[in-house]
Structures are given as C-alpha cells and as structure tokens.
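# Build the 3D model from these lines:
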Amino acid sequence: MKYYICLASFVCALFSGVSFNASADGGVTANVGVTNNYLWRGITQSDKKPAVSGGLDYSHNSGFYAGVWGSNVDFGSGSDASTEVDLYAGFANKLGDISYDFGYIYYEYPDGDNVNFSEVMASISWNFVSIGISTLADSDWDSDFGDDTYYEINFSFEAIKDVELGIHIGGYEYDKGRDYQDYNISLSKGGFSFMVSHVSEDEIEDDYTVTISYTHEINL
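Sure thing, here's the model as predicted:
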C-alpha cells in the first residue's frame, strides 16, 4: 500500500510513503524500486522480505494527477495475496507557500480474497512540515466509509548537502481492530533511502525495523 502525502511528505522513505510524481509542468513519469522490506504505515507488507515495485504517473499543470503502482506482497500463511496494485487520482497545488493535496486511492490484491479497499486522503504542507489524513472509503469486508482513519505529521530537513532527513509520526484508529502509532526517521539521497521505524503496539511489531530502499524515476 503506497500512500502519498502531498505529498511533500515523504519525507520518510520509500515503500513507507512516497510523494506523487506530479510536476509543475505536468507530464508522465515511470518509477522502479527495490527494498529489503516493504513497509506501509510501519507494518511489513512483504513478511520482512525484499520487494520490487514499479509505477506510472501522469500529472497536468492544473494540478490533476493519476497513476498506477504495483509491488509484490506477502501477508503470511493467512492470505493468498502475492501482488498489490494501487490506482489513484487527485489534485495537488499551491496557495502561496502552502501546498495541498487531496485524492483517492484503490488498493487491489488480484489473487487475494476479500482484501481490496479504497481510501480518500488530504494533506497540507508548509516549509518543512506536512500533515495528512487518510480514511477508509470502501472495503471488501464489513468496514464502511470513515471506519478506519490514519493521521500523520512529517518533517523534512536538509541534514547535509543533498541529504534529506525525514521524521514521521503516524497513528491508525480502527473501528474494528487494534489502534497503533508508528514512527520513523530516515536519510535519503539520490533515490536511496535508509529508514529506522517502530510501532507502539508490540503485538503488531515488537522491534525496530531497518529499511533500505532505492527508487529510480524516468521522465517519459
């Protein structure tokens, strides 16, 4: 599940959250990535094993964007899902120094059973900080609109020349399920990212996770 937050926000690292590839001039970009552990909101989506991803993004100079992204996944013996495909669209733009983004994303698992779902999201950013919210729009199970909501705040700074330091704090509130918070800190440069993350709920993840990722983008 690749979530984007304006998404000046990512901030924190590939495969845990990433920004949309919209540019001021519009256009089409492609991306390919690899990571030792695909994380989404602090939780492994690949059973702590490597994952390879790829995507295609379109953006218009009006601020409209749309795209598709996919990765291998592994949810363990309780699920047959092995592939994730995300379809998304939204609108991102600026008002003075304030950037904003709102959109819709559909998470599909073609070989999974009753696990597809969708979200609506919104974020706003200024200078080095961004805040965002994503909430369930629809699901294949018995959760409805607004039942599950994720909140986050992200900070990004240039630590040293061309090296970005990212700090992320997020929290998931479930209507049916165990709430938790996730935290991470990352260093990113030239498509490479090194991230250390942790979640507050030991029954979900009981240790710190180190993630190393690389993403390459291509202008088409």
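# contacts, neighbours, all on C-alpha from now
Will do.
# didn't Ser134 look like it was pressed against Ile153?
No - look at Ser134 against Ile153 with CA atoms under 8 Å: they stay out of range, at 11.9 Å.
# So these two - more neighbours on which side?
Ser134 (25 against 21; other CA atoms under 10 Å).
# In space, what's closest to the more buried one - neighbours in sequence excluded?
Sequence neighbours aside, Met121 is the residue nearest to Ser134 in space, at 4.1 Å (criterion: CA to CA, 6 or more residues apart in numbering).
# Then Tyr100?
Using CA to CA, 6+ apart and skipping the chain neighbours, the partner closest in space to Tyr100 is Ile124 (4.3 Å).
# Does anything pack onto the one helix or strand that neighbour maps to? Which helices or strands?
Using DSSP states H and E, Ile124 maps to strand 117-126. Packed against strand 117-126 by the contact rule (3 or more CA pairs under 8 Å, 6 or more residues apart in numbering; DSSP states H and E) you find strand 98-108, strand 129-139.
# Make a markdown table out of these and add distance to Leu56.
Supplementary listing: the helices and strands packed on strand 117-126 in a markdown table, determined by distance: least, CA to CA, whole Å:
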| stretch | distance to Leu56 |
| --- | --- |
| strand 98-108 | 14 |
| strand 129-139 | 22 |
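# Sequence B follows; please return its structure for comparison with A:
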Amino acid sequence: MSERVIDGPGKLAGAACFCLCLFTTAAAAQDLSLYSGTALQYYTKNDDGPSKSDLNAYLELDYSGAYAGIWAEVTNWEDYNEVDLYVGYRGEAGRLSYDANYYYYIYPDVDDADYGELGLVLDYALTDTFSIGTELYTQPESGNGSAYLTAALAAGDRFGFDVSWGKNDEGFGTYAEWEIGGSYAISDEVSLGLRYYNGEAYDDYFRLELAWNTTLLTR
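Okay, here's the model as predicted:
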C-alpha cells in the first residue's frame, strides 16, 4: 500500500483543499491563531499489504498568512510512524488561493529515511461551491517530485466531494495515481470522510477517517 503524504493539515487535497479556501478566509481576519486537530484513520487491505489503522494529530500557529506546525502519526504498520515539521504561507488573490510550504518528514523507526519537500498548492474558485486546482511538490535532495490536478465540489453546508489525478516520481520511475473522496461535517469541528485511492504502482484501497479540528486561540 502506497500513499502520497497529504494527510497533514498543510497538505490537503480535494474537498479538504476546497475547505482550505474557506479556512484561509477566516484565518486572514485574525492576526494570530492557534489550531489543533486529531484523526482516526483506517485503510483497507489490498495485495500490497494488510489493513492499516493510525492516529494522527497536529498543532499549527498562524500569523497573518504565515504558519508553522507539527503533525505526528502512530500506526500499526511497522516503520510507518511519522513526524512532520512544516512552515508556509497561504493567502488569496481574488478567486485564487495559494499555499507555498516546506515539509520535513521524519521517520523515527527507519534509518536515513527523513527528507524535505517543497510544495505549492493553487486553487481557483469557479463558483461559490466548485473549484479546480493543482498541487506541485519537489524534494530538493533527491530531485523526486509529483504534480496533481484537483477538482472539488461543496454540496450544501455539510457535504464535500473531490477528485484528483497526477504523476508521482519516487526515484524508481514515474507513475500515475488518482483518488476520489467525500466528507460529511457532523458538526463545526467533527467530520467523517471516505476516500478511494488507485495507482499504477499499487493496488486500490479505501480510507475511512473520523477527524476533529478546532481553534485553540485567536488574537
């Protein structure tokens, strides 16, 4: 089972990316904000490996568009525990939202597996409920990278749907992958999501997620 790392709060795809546009609008109204959240996730079994369960959480400080945070995950898969440190800047220009960031991925149970990655996420709101975008990532040390096209639809106040397709280069060749997902906002802070992943380099699988996100501080 393989997955590009998009589960941290700064690297969001599809419906989450569309929600990010709304999130940045709210954040821009405050000079200083502190956000936090946690998620329970379950990945279905496929031919590449057994089912996977994990618990992740993040803490993020935002100041007038600039942000920094930490995201960590513990999982039942050996060697897959992870800690991400990240910084970035996000904002809007008319209907266009943007997010430029740098992530450093740490795998405490694996030797010499840590690496850094630069990212740029662009999203354009065609309407109040539908957006298209792109995500570009590059790893300076290895030269590996990926590029994706995204589309997202907000259906009412509680439902969101999205799809993405792209190419990923992890050093052993370039392969295509795509995903489609939906989310339901149980409350202002709690959401339930289901995603389907497929790619040329791995078998398809589903991910079920129960997430909680909140604002700890605004000034």
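# Please work out the TM-score for the two chains.
Once superposed, chain against chain, the TM-score is 0.78 (TM-score structural alignment, normalised by the length of structure 2); 193 aligned residues with a CA RMSD of 2.8 Å.
# picking that back up, in structure 2, what residue corresponds to the residue nearest to Tyr100 of structure 1?
Structural alignment (TM-score structural alignment) places Ile124 of structure 1 against Leu122 in structure 2.
# Quick check: which element contains the nearest residue to Asn76 of structure 2 once chain neighbours are set aside?
Setting aside the residues directly before and after it, Asn76 of structure 2 is nearest to Ser53 in space (CA to CA, 6+ apart), at 5.9 Å. In the assignment (DSSP H and E), Ser53 of structure 2 maps to strand 52-63.
# mean shift between that strand and structure 1?
Superposing on structure 1 and averaging over aligned pairs (mean CA distance after the TM-score superposition for structure 1), strand 52-63 of structure 2 comes out at 0.7 Å.
# got the angle for the next helix or strand after that strand vs strand 52-63?
Sequence-wise, the next helix or strand downstream of strand 52-63 of structure 2 (DSSP H and E) is strand 66-75. Angle of strand 66-75 of structure 2 versus strand 52-63, following axes from the mean of the first three to the mean of the last three CA atoms, to 10 degrees, is 160 degrees.
# what's strand 66-75 of structure 2 packed up against?
Packed next to strand 66-75 of structure 2, using 3+ CA pairs under 8 Å, 6+ apart, are strand 52-63, strand 82-93.
# at 10 Å what do you get?
Counting contacts by 3 or more CA pairs under 10 Å, 6 or more residues apart in numbering; DSSP states H and E, strand 66-75 of structure 2 is packed against strand 32-43, strand 52-63, strand 82-93, strand 96-106.
# For the second one, give the aligned segment of structure 1 as residue numbers.
Put plainly, it is strand 52-63 of structure 2. Mapped onto structure 1 using TM-score structural alignment, strand 52-63 of structure 2 spans residues 49-60.
# How about the third one?
The counterpart of strand 82-93 of structure 2 in structure 1, using TM-score structural alignment, spans residues 84-95.
# Could you pull out the buried residues of that stretch?
By 16 or more other CA atoms under 10 Å, the buried positions in stretch 84-95 of structure 1 come out as Glu84, Val85, Asp86, Leu87, Tyr88, Ala89, Gly90, Phe91, Ala92, Asn93.
# Now flag whichever of those is closest to Ala24 of structure 1.
Ala24 of structure 1 has its nearest neighbour among the buried residues of stretch 84-95 of structure 1 in Asn93, at 8.6 Å by CA to CA.
# From Tyr109 of structure 1, how far out is the closest one?
With distances taken as CA to CA, to the nearest Å, Asn93 of structure 1 is found 30 Å from Tyr109 of structure 1.
# and if you look at Leu14 of structure 1?
Using CA to CA, Leu14 of structure 1 is found at 20 Å from Tyr109 of structure 1.
# With Asp182 of structure 1 instead?
Plainly put, Asp182 of structure 1 is 24 Å away from Tyr109 of structure 1 if you go by CA to CA.
# what sits against the residue nearest to Trp212 of structure 2 when sequence neighbours are not counted?
Nearest non-adjacent residue to Trp212 of structure 2, counting by CA to CA, 6+ apart: Val190, 4.5 Å away. When contacts are counted by CA atoms under 10 Å, 6 or more residues apart in numbering, Val190 of structure 2 touches Gly37, Thr38, Ala39, Tyr184, Leu210, Ala211, Trp212, Asn213, Thr214.
# Could you export these as CSV, including neighbour count?
Below are the contacts of Val190 of structure 2 laid out as CSV (neighbours: other CA atoms under 10 Å):
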residue, neighbour count
Gly37, 19
Thr38, 20
Ala39, 19
Tyr184, 17
Leu210, 18
Ala211, 20
Trp212, 19
Asn213, 18
Thr214, 13
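# could these go into CSV alongside distance to Asp203 of structure 2?
CSV is the format used below for these (distance: CA to CA, whole Å):
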residue, distance to Asp203 of structure 2
Gly37, 30
Thr38, 27
Ala39, 24
Tyr184, 26
Leu210, 23
Ala211, 25
Trp212, 29
Asn213, 30
Thr214, 34
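# ok, of those, which one's closest to Ile70 of structure 2?
Nearest member of the contacts of Val190 of structure 2 to Ile70 of structure 2, counting by CA to CA, is Gly37, at 11.0 Å.
# What does that closest one correspond to in structure 1?
So, by TM-score structural alignment, Gly37 of structure 2 is matched to Asn31.
# Now do the contacts for that match.
Asn21, Ser53, Gly54, Gly55, Leu56, Asp57, Trp69, Thr215, His216, Glu217, Ile218, Asn219.
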